[in-house]
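Okay, here's the prediction I keep looking at, along with the sequence it came from:
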Amino acid sequence: MSTPYPFTALVGQDDLRLALLLNAVSPAVGGVLVRGEKGTAKSTAVRALSALLPEVPVVAGCRFSCDPVAPDPNCPDGPHDSGGATARPARMVELPVGASEDRLVGALDIERALAEGVKAFEPGLLADAHRGILYVDEVNLLHDHLVDLLLDAAAMGASYVEREGVSVRHAARFLLVGTMNPEEGELRPQLLDRFGLTVEVAASRETDQRVEVVRRRLAYDDDPEGFAGRWAEDEAALRERVVAARALLPRVTLGDGALRQIAATCAAFEVDGMRADIVMARTATALAAWAGRTDVESEDVRQAALLALPHRRRRNPFDAPGLDEDKLDETLEEAREDEAPEPDGTPEPPEGDDDPDGGGPDGGGPGGGQPPADGPDSPELPSQNQGPEAEETSAPQEPVPAPGGASGEQQAVRAAEPFRTKMLSVPGIGEGAAGRRSRARTEHGRTTGSRRPRGALTKLHLAATVQAAAPHQKARGRSGAGLVVRRDDLRQATREGREGNLVLFVVDASGSMAARQRMSAVKGAVLSLLLDAYQRRDKVGLVTFRGKDAEVALPPTSSVDAAAARLESLPSGGRTPLAAGLLKAHDVLRIERLRDAARRPLVVVVTDGRATGGVEPVARAGRAARLFAAEGVACVVVDCESGYVRLGLAGQLAGELGGTAVTLDELRADSIAGLVKDVQGTRGGSTSRRAA
């Protein structure tokens, strides 16, 4: 095993190092999620942490790392006697993104089953990580079925395995550490909340610090052991401090004043549930122990909030994590004032008179000199917390003339407030890329059955194979303990997971769609569906049409936030080349089908149905629409027509597409989500059967 990079040799990243050390002091804090761009030493820091953890006392020979003082009564290797205790270094177990379910939770020992004919359980990574660190690099790319198993184990502190004739339960309490690049997608809220703390990391923009990073890294690559030796004394000192803080932790007092500040802070930032309060309390206690104190101070609460709350207060996946530190200081100050006794003769101010945005210029509260938790990104936090009302007061941009002599192009309007959509899924079972939307046969997922292999065997279903071979053992002359297995006995495991889909938005940006209120509502609806696609790992594309032609504003991509940015800046004006927009979308689907034939598409056309560009615009639009109907592509038309007199052109377009239309007034969560699901049920059946 190669020598790990020393933890004390890391340059900068103060918040990251503090969060990891607090979990080393108090594993009950609940782990760390490290978010940041690539190349910021996320993985290096996590791997270096394990060397600072104290040794773990275990029962000798126990594969599940039972504590000799209090062994697990349900341990599969038990019961354990009082003797045979030993100590080993704390483990850091890495969970690969592409790991199988068997590798994570364990499974039947195939070697012993085939060679000896006995059932024996082979532990997985959850057993290896018990009382240590479970590290998931690129945790946001983890398959859904693995996320579910991880959530269950983290919530219960145990892993339950019921499969292939094996019934096992074993303890699985671990420090969960994950790293991720937000550009590649976000985490499910359930998994996000399981991480006690979160840290944003970014590369330093200071020349001297970057030079020192390169210098140290080159020195480590040239001589890892020699480099580690130069930092051995600092590593030993830090390890001793962790041990001392752990010993002090039980004596730290969390007073009522600190508890009131914690509760007031969580309430002020409107975090969901009570886990944030508990994590903040544990983090503040660990901070006091790390500082060598037995009392939790206000500054401990403040720092705990900066680490424990940013990822819990997000209201949609495109919001960057962060806290308004001025608001945090005001909240802490108000909690202290509420606790303090009221002076005689001083009337208490009536409720509702305080202006949270009109406090003193210093923002109140303690912590002067405390560095921002989010490093270089912190200057952006105030604007992120001002909300859409503040952004709408900015000065409007000057209109830009539309090209080609068309009517004037209007400035881009802001999207209305997005809303939550229902689960949109394609019926049947596909075979697309792993995702979080529709049912699919996948390489990694829950085992749903078995079949005879067609071609090469890839996933052996052991129980079915043994069952197929067992009746023939006498006829095959079996004499020993081993099982006689032939090719005809082999069974392929069939597994079911979830796939991602291609959601292609075709948006009318012509003059007939230029009413600001309508465009704002349309953008809000499309943004809502983008948010859903973001969480479910879909690919999305954006085609817009106006003036004389259509363009691919965003080719199909997994970076859904890029689509949201293009949508937000989309201007409008000019004629309505509907046929060009549909043909461009059809061309996008054709090319994408060559690249990824298994990914099933859903086309969302946002228009009022008018067609005014080119020769015979209505007839050309009808012919283009019928291409989608002929190929069985699921389509929905968002009817943006307004006014007392309605022509119903969007409904006609939907009929030619073989889809369904919904009016702009119906463009809310229940109606649009239900509609798309119905459309997929009627038009997606043939596609699903072909994929199946």
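Here it is on my side, so go on.

C-alpha from now on. contacts and neighbour counts both.
OK.

For this structure, which residue occupies the most central location?
Residue closest to the mean C-alpha point of the chain, counted by Cα atoms, centre = their mean, is L187 at 0.9 Å.

tell me the SS of it?
Under DSSP: H, G, I helix; E, B strand; the rest coil, the three-state class of L187 is coil.

Please apply the same query to C66.
Assignment for C66 (three-state DSSP): coil.

then this one, side by side with the first:
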Amino acid sequence: MPVQYPFAAVVGCDLDAGLDDMGLALVLTTISPEIGGVLVRGEKGTAKSTTVRGLAAVLPPIDVVAGDRFSSDPRDRAPLSPDGPFAADAPVETRPVRLVELPVGATEDRVIGSLHLERALSAGQVEYEPGLLARAHRGILYVDEVNLLHDHLVDLLLDAAAMGRVSVERDGVSVEHAARFVLIGTMNPEEGELRPQLLDRFGLTVEVAAPRDAALRAEVVRRRMAYDADPDDFAAAYADAEAALTARVVAAQELVGQVELTDSALLAIAELCAAFDVDGLRADIVTARAAVAHAAWEGRDRVTREDVRRAATLSLPHRRRRNPFDAPGLDEDLLDDLLGDDEPEGPDPDGPDDDPEPPGGGQDPVDQPASAEDGPEPSGGGTPAPTTERAGAPYRARLLTVRGLGAGTAGRRSRAVTASGRRTGAAPLGSGGGLHLVETLRTAAGRQAGRDRVDARVALRPGDLRGAVREGREANLVLFCVDASGSMAARKRMGQVKTAVLSLLLDAYRRRDKVGLITFRGDRADLALPPTRSVDVAARRLEELPAGGRTPLAEGLLEAAHVLDRERRRDPRLRPLLVVVTDGRATGGPDAVARSRQAAAYVASLGITSVVVDGESGPLRLGLAVALAEHLGAEHLPVAEVSAEVLTGVARSARGGRAA
């Protein structure tokens, strides 16, 4: 087995210099697993996985009942283990804490366990085969790229972590076993976010980024190269530091139950959570547990102001978000003001050090947003300069789907054959829908002639196995092709368009889609955002989008076709949905109208599901977007009807008219 990169060797996990946020959060949740785990968010290449994998090595070993598949604690008088009960003098073995990694593509059966197929089919015995949660009991369950894990699995993990047990009721199996583990998830926000409801379920969250200091970066490279050259010698060099970490964790685990959380400290935590406007009371509970664990880590038997502060910086930032496009964070100046001091102190002899507020209410005039009422500034030659309209508050958008039945990654948009969902049939096992026992036995029953049978039992062969075919929903690639020309900027039309696109982006976020953004204006089309699962970035690019100039509609459509062709080659299962946002005018270059029709016909020939969101408004309309939709074979959707509430209102009016 290869030597693991030491936890103490990760820059930021130096015990003498003090742990950084990531190292501290990981240590605190191992001292007090009731905190609820850690979510580590950061760009790729920031040692997230390396740090988590090194954590298990510094944790003290545990005693387990020998032979028990569920790692029961010998000191537990009534362990929740299907392998029990155990005798009082049952043998005990000591082993290291396990780090169990859960693959993103794991099935629910693999996670919680299921019927042991081999025993059931060969001997007719109903026996439970434990899953990854059973193996992770009293250890660490690590999910890399947790944001790509299907929501129902994340819910299952978080429920098990909160309850401390798993109940399995399926395929004739009824089992309950203990599952107390430290849940750690890592993710790159560029690949998409977790839903706010799931984000809140993680006890602590930290943001990591590569250091910008050249000396620190050089030290990271130096250590990594030394490890790659000789892992054994490198690990030996950090053996003492690892032992010191282990000793301190052991001491903190023994002390944590004796730490006093005073009424004043608890009140301070409650005031913080109320002041930062977090939802529910989970933040209060997690912050209190983290503060107690931090006090134990520092060797104190009483929670102090510093313990509350450190706990709050880890437990509150991700709970302050109000919509998916808000960046997580915490105003630490406000945090310090709310906490105050443990004891009154005299005035600072050096006087106040607060910076005077800059003109303009504290906002640098250079960074002040342009008013939506400001008109275009004239530039050289009298040509209007591009303007930047801001989007309004997003609303709930109507559901746009891809035609037909797909087979892509599970999501919430278009119909598809998936591993979970409504059972619609059966197919040879391997379709991903789980074993279909009735269809397996029915298939085998028709093939019994010529088979050796024992005691009149049905003789099964591998070819008899049938899996359930299930229909659910898939995620899609939603490519926005947005007209940013002067005609769209007229009469503040772009603000309405941006609000509609922002609402559709929010819908894509909730449905776990991949999104891309193409803009066209002047004489060219630009891929403003290559397809990604980070709709936050798409929202920022949309907000910064200027408008003005001619309308190169053909260039926009051809660029969309090029991007979709490239993405289809990368992932043929990811079906695209093209959303063209325009008023349908084509004024860019010679023969603009004819070229736009040819481009639309070409896109239509690719068989891509398209929607034209018509940005034209006002009493006088040319209907050019309607014609474009006909050439594309696309649905035509006026921008005012993107809202799901508008669609509901139309349906209600239609029903009312029929009733009358």
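Sure thing, it's come through. Computed from a predicted model, the values in this text were never measured in an experiment.

circling back: if I pick the residue nearest to the centre of the first structure, what's in contact with it?
139-140, 535 (Cα atoms under 8 Å, 6 or more residues apart in numbering).

any idea what R224 of the second structure aligns with in the first structure?
Here R224 of the second structure is matched to R217 in the first structure, going by TM-score structural alignment.

From L10 of the first structure, how far out is that match?
To L10 of the first structure, R217 of the first structure is 9 Å away according to Cα to Cα, to the nearest Å.

For these two, indicate the residue with more neighbours.
Between R217 of the first structure and L10, L10 has the larger neighbour count (other Cα atoms under 10 Å), namely 18 against 15.

thought that one was touching A45?
Yes. Using Cα atoms under 8 Å, L10 of the first structure is in contact with A45, at 7.4 Å.

separation between I591 of the first structure and A585 of the first structure?
Applying Cα to Cα to I591 of the first structure and A585 of the first structure gives a distance of 10 Å.

check contacts around E191 of the second structure.
Taking Cα under 8 Å, 6+ apart as the test, what E191 of the second structure contacts is 147-148, 532-534.

Aligned against the second structure, show me the partner of the residue nearest to the centre of the first structure.
Match for L187 of the first structure (TM-score structural alignment): L194.

next one: R246 of the first structure
By TM-score structural alignment, R246 of the first structure lines up with Q253.

separation between M488 of the second structure and G548 of the second structure?
Distance from M488 of the second structure to G548 of the second structure, by Cα to Cα: 8 Å.

the more surrounded of the two?
Relative neighbour count places M488 above the other of M488 of the second structure and G548, with 29 against 23, counting by other Cα under 10 Å.

Just tell me what that one corresponds to in the first structure.
In the first structure, M488 of the second structure lines up with M513, judged by TM-score structural alignment.

what's the nearest residue to that match if we skip its chain neighbours?
Nearest non-adjacent residue to M513 of the first structure, counting by Cα to Cα, 6 or more residues apart in numbering: M519, 6.6 Å away.

Mean distance between the helix or strand in which the one you found is found and the second structure after superposition?
Per DSSP states H and E: M519 of the first structure is located in helix 516-535. Superposing on the second structure places helix 516-535 of the first structure at an average distance of 2.7 Å from its equivalents, by mean Cα distance after the TM-score superposition for the first structure.

which outside residues touch that helix?
Outside helix 516-535 of the first structure, the residues touching it (Cα under 8 Å, 6+ apart) are 185-188, 316-318, 413-421, 436, 503, 505, 513, 539-540, 559-561, 563-564, 567-568, 606, 640, 664, 667-668.

gap between that helix and the chain center?
21 Å (Cα atoms, centre = their mean, to the nearest Å).

If you count neighbours, what's buried in it?
Neighbour counts over helix 516-535 of the first structure (16 or more other Cα atoms under 10 Å) mark 516, 518-535 as buried.

Could you check how far the residue nearest to E260 of the second structure when sequence neighbours are not counted is from S264 of the second structure?
Closest residue to E260 of the second structure apart from its sequence neighbours, by Cα to Cα, 6+ apart: R302 at 4.6 Å. According to Cα to Cα, R302 of the second structure and S264 of the second structure sit 11 Å apart.

Tell me which of these two has more neighbours.
Taking neighbours as other Cα under 10 Å, R302 of the second structure and S264 compare with R302 leading, 17 against 13.

the helices in the stretch 51-200 of the second structure, which residues?
Per DSSP state H, counting those that start in this stretch, the stretch 51-200 of the second structure carries helices over the ranges 108-112, 117-123, 132-135, 151-163, 196-201.

Which one of those lies nearest to R95 of the second structure?
Nearest to R95 of the second structure among the helices of the stretch 51-200 of the second structure is helix 132-135 (13.0 Å), distances taken as Cα to Cα.
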